[in-house]
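Asker: Starting from these lines, generate the structure:
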Amino acid sequence: MRLRSAGLLLLLLSGLHAVIQEEVRAMVGSNVKLSCISTEEKTFDLNELFVYWQIGATEKPETVTYYLSGNSSAGHGNNHYKDRAQLSLDSMKQGDFSVHLYNITPQDEQKFNCLVFSKLVKILHVVVTLHVAANYSMPVVSTPDNAPEDEELTFTCTSTDGYPWPNVYWINRTDNSLLDKALQNSTVSLNARGLYDVVSVLRIRRTPNVNVGCCIENVLLHQNLTVASHTGIIETFKGNDTEVLPDTHPDRTRAMVAAITLLLTVVVAAAAGWWCRSRCPGKNYTGAQALRPELGFTDHV
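Answerer: Alright, predicted model coming up:
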């Protein structure tokens, strides 16, 4: 309680001085340095210093870590930052009052106030805004399981473990236009790690060869993760009847037709030769030669 009161008093006393504003970005799980450096070219006596790193509103600040004149080491005022926030005594002697934060979490997205006093005179006030980010997983788009007679198709897109709050877009891959937001229903929730999971459901009217994409945007990282889904390769089942959509490789189809035609031609030629030998033995056998024009025709199918 005494520490908080002292911190509040010092913070209020610093209001008349210029404040330096900085912004820092850090990934979840990484380490980051929040800078608070004096521009004066001189060394500092630790016995004359009071250093506070605080978060929260001016009227009710919460101490992250601190150094008090006469102490041999820095302390911590918030259990969330115990063993995670570190000041360097050697650096402070040289005018570097920066704090090192370890194992960044989403809860560290705060405005951090660095207050430095020498002989109870405020010599430095820096506000560092920490922005926290985490990569979303690659989106997974489920294929529609709607019955063939349904007029509406349903796609589901999921992505997990990201930060900050995502933007979700569905794209018409035919012309890369954005689909109407009214067609989608997105749910974003916090998981046990304090990160966001997103599930987005798209319902659109059935059209031939529907091709849509799901895009998860992380604004802070300037990152768009997009996965497409094409119903043109789906087989649709209805009762005992199976409707297989047309082959999308016409060259392969022509090759298969040519091979089957050639095989049938060879079989016919062999049968004709056997028939000819049985009816016309000796030097009068011409069955294979008679069928050669057909073989030439088959090669061009």
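
Asker: Could you use CA atoms for every contact and neighbour count after this?
Answerer: OK.

Asker: list the contacts for the closest residue to G194 other than its chain neighbours?
Answerer: Leaving aside its sequence neighbours, G194 sits nearest to P106 (Cα to Cα, 6 or more residues apart in numbering; 6.3 Å). Applying Cα atoms under 8 Å, 6 or more residues apart in numbering to P106 gives the contacts 28, 132-133, 163, 194-195.

Asker: if you set the cut-off to 10 Å instead, what comes out?
Answerer: 26-29, 131-134, 162-164, 193-195 (Cα atoms under 10 Å, 6 or more residues apart in numbering).

Asker: Strands of the stretch 101-250 of the chain, residue ranges please.
Answerer: Assigned by DSSP state E, counting those that start in this stretch, the stretch 101-250 of the chain shows strands spanning 111-118, 121-133, 140-142, 152-162, 167-172, 177-178, 184-190, 196-205, 211-218, 223-230, 236-238, 241-243.

Asker: next up, for comparison:
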Amino acid sequence: MTPVSIEDINFEWRAEGDIVDAFVKGQHELTNQEKQYRNRTELFITELAPRNLSLKVSHISPNDRKVYECWFFIDEDRNGYLDKWLLKVAGHYSEPLIKGPAKTDLRNRDADFICAATGGYPEPKVHWFINQKKVPPQSNRINTTITNISSEKYDVKSVLTINMTDDTSVYCTVENELLKEERKSTDIQYLVKTKNELHSGDRRHWWIAVIVAVALLVIIVIVAAVFRSRNNSASSGMLNLNVSSQVSTFKLFTNI
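Answerer: Predicted coordinates for the structure are as follows:
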């Protein structure tokens, strides 16, 4: 077989019938290139001799998720379809944020937990875990909403409703199957008190208040007693002084 020179190699990369990039008669040919691929493609021209017909596409977006086909043309007897590739596009989601109810008195009440993540692609899956056990995805306690914020990104929000009958630990994960990535939220915990515990806590608070009130009363009584004692001492001093003056005056009058 006669060796093939670069000048004899002609090939095209196509996607859904559009020309992505091409090499014709020894030249990089971009005349018929589809507009959406302008300045985003690259051929390995220096490696064409060893038959490297690879294509590089930059600045990937979900719009590039297509089947790419390579067609080659050497001469009239040797030309046609060579190979095809499916380009898969994916983007990372943010770390999931989880939020629970503000109330702490939750025993035998329904409580909503919210898990949210943003900016990923494609649509994710949200998984919930209660006390380290996975909640079945089809559970009617889960309500998940996925919002397409642009052609390239999704936001997800999932709400899990739990009837709080015992101490509970909750977290969620957001899974991106294409990236084989599952991101985990923080683990939040709720200690559920019984009525007896609540009443016991109330009683403890009541006794603390009583003790504080008694202590304040004792302090007030002591302070009042101290002031009263000081006032009595001051009055006695004045009385003695007056008596002494009267006696002195009386003695002086007698001597005359």
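
Asker: TM-score of the superposed pair?
Answerer: For this chain pair, the superposition-based TM-score is 0.65 by TM-score structural alignment, normalised by the length of the second structure; 198 aligned residues with a Cα RMSD of 3.6 Å.

Asker: what do we get in the second structure for the residue nearest to G194 of the first structure?
Answerer: Matched across to the second structure, P106 of the first structure falls on P62, judged by TM-score structural alignment.

Asker: cool, and R254 of the first structure?
Answerer: Checking with TM-score structural alignment, R254 of the first structure has no match.

Asker: elements contacting whichever strand or helix holds R254 of the first structure?
Answerer: Counting by DSSP states H and E, the element that carries R254 of the first structure is helix 250-279. Applying 3 or more Cα pairs under 10 Å, 6 or more residues apart in numbering; DSSP states H and E, one finds that helix 250-279 of the first structure contacts helix 287-298.

Asker: From the rest of the structure, what touches the helix it packs on?
Answerer: Helix 287-298 of the first structure is contacted by residues 257-266, 268-277, 280 when judged by Cα under 10 Å, 6+ apart.

Asker: which of these count as buried?
Answerer: 261-262, 265, 269, 272-273, 276 (16 or more other Cα atoms under 10 Å).

Asker: Please tell me how far the helix or strand harbouring S248 of the second structure is from the chain's geometric centre.
Answerer: In the assignment (DSSP H and E), S248 of the second structure maps to helix 195-255. Offset of helix 195-255 of the second structure from its chain centre (Cα atoms, centre = their mean, to the nearest Å): 61 Å.

Asker: same deal with stretch 2-15 of the second structure?
Answerer: 51 Å.

Asker: That stretch: which residues count as buried?
Answerer: Neighbour-count burial for stretch 2-15 of the second structure [16+ other Cα under 10 Å]: 6, 9-15.

Asker: and if you look at stretch 153-172 of the first structure?
Answerer: Buried residues in stretch 153-172 of the first structure (16+ other Cα under 10 Å): 153-166, 168-172.

Asker: Roughly how far does V214 of the second structure sit from I208 of the second structure?
Answerer: Distance, V214 of the second structure to I208 of the second structure, by Cα to Cα, to the nearest Å: 10 Å.

Asker: Return every residue with contacts to both of the two.
Answerer: Joint contacts of V214 of the second structure and I208 (Cα under 10 Å, 6+ apart) do not exist.

Asker: residue contacts, G100 of the second structure?
Answerer: Per Cα under 10 Å, 6+ apart, neighbours of G100 of the second structure: 111-115, 159-160, 170, 188-190.

Asker: if we can go back for a sec, need the strands of the stretch 101-250 of the first structure in TSV (columns: distance to L8 of the first structure).
Answerer: Shown next, in TSV, are the strands of the stretch 101-250 of the first structure (distance: least, Cα to Cα, whole Å):
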stretch	distance to L8 of the first structure
strand 111-118	11
strand 121-133	13
strand 140-142	49
strand 152-162	35
strand 167-172	38
strand 177-178	50
strand 184-190	33
strand 196-205	34
strand 211-218	36
strand 223-230	40
strand 236-238	68
strand 241-243	74
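
Asker: picking up where we left off before, quick check: angle from the helix holding R254 of the first structure to helix 287-298?
Answerer: 170 degrees (axes from the mean of the first three to the mean of the last three Cα atoms, to 10 degrees).

Asker: quick revisit: can you list which of the contacts of G100 of the second structure carry over to the first structure?
Answerer: Cross-checking these against the first structure gives 111-115, 188-189 as conserved contacts, using both residues aligned by TM-score structural alignment, their matches' Cα atoms under 10 Å.

Asker: roughly how far apart are the match of P106 of the first structure and L87 of the second structure?
Answerer: In terms of Cα to Cα, P62 of the second structure sits 10 Å off from L87 of the second structure.

Asker: In stretch 188-201 of the first structure, which residues are buried?
Answerer: 188, 195-201.

Asker: Just name the closest of these to S69 of the first structure, please.
Answerer: L195 (39.1 Å; Cα to Cα).

Asker: Hmm, L191 of the second structure is touching E197, no?
Answerer: No: in this structure, L191 of the second structure is not within contact of E197 by Cα atoms under 10 Å, at 11.4 Å.

Asker: who's more crowded, the two?
Answerer: With neighbours defined as other Cα atoms under 10 Å, L191 of the second structure and E197 compare such that L191 has more, 14 against 11.

Asker: how about the nearest residue to that one, chain neighbours excluded?
Answerer: Nearest one to L191 of the second structure, counting by Cα to Cα, 6+ apart, is D167 at 4.6 Å.

Asker: cool, and K93 of the first structure?
Answerer: F44 (4.7 Å).
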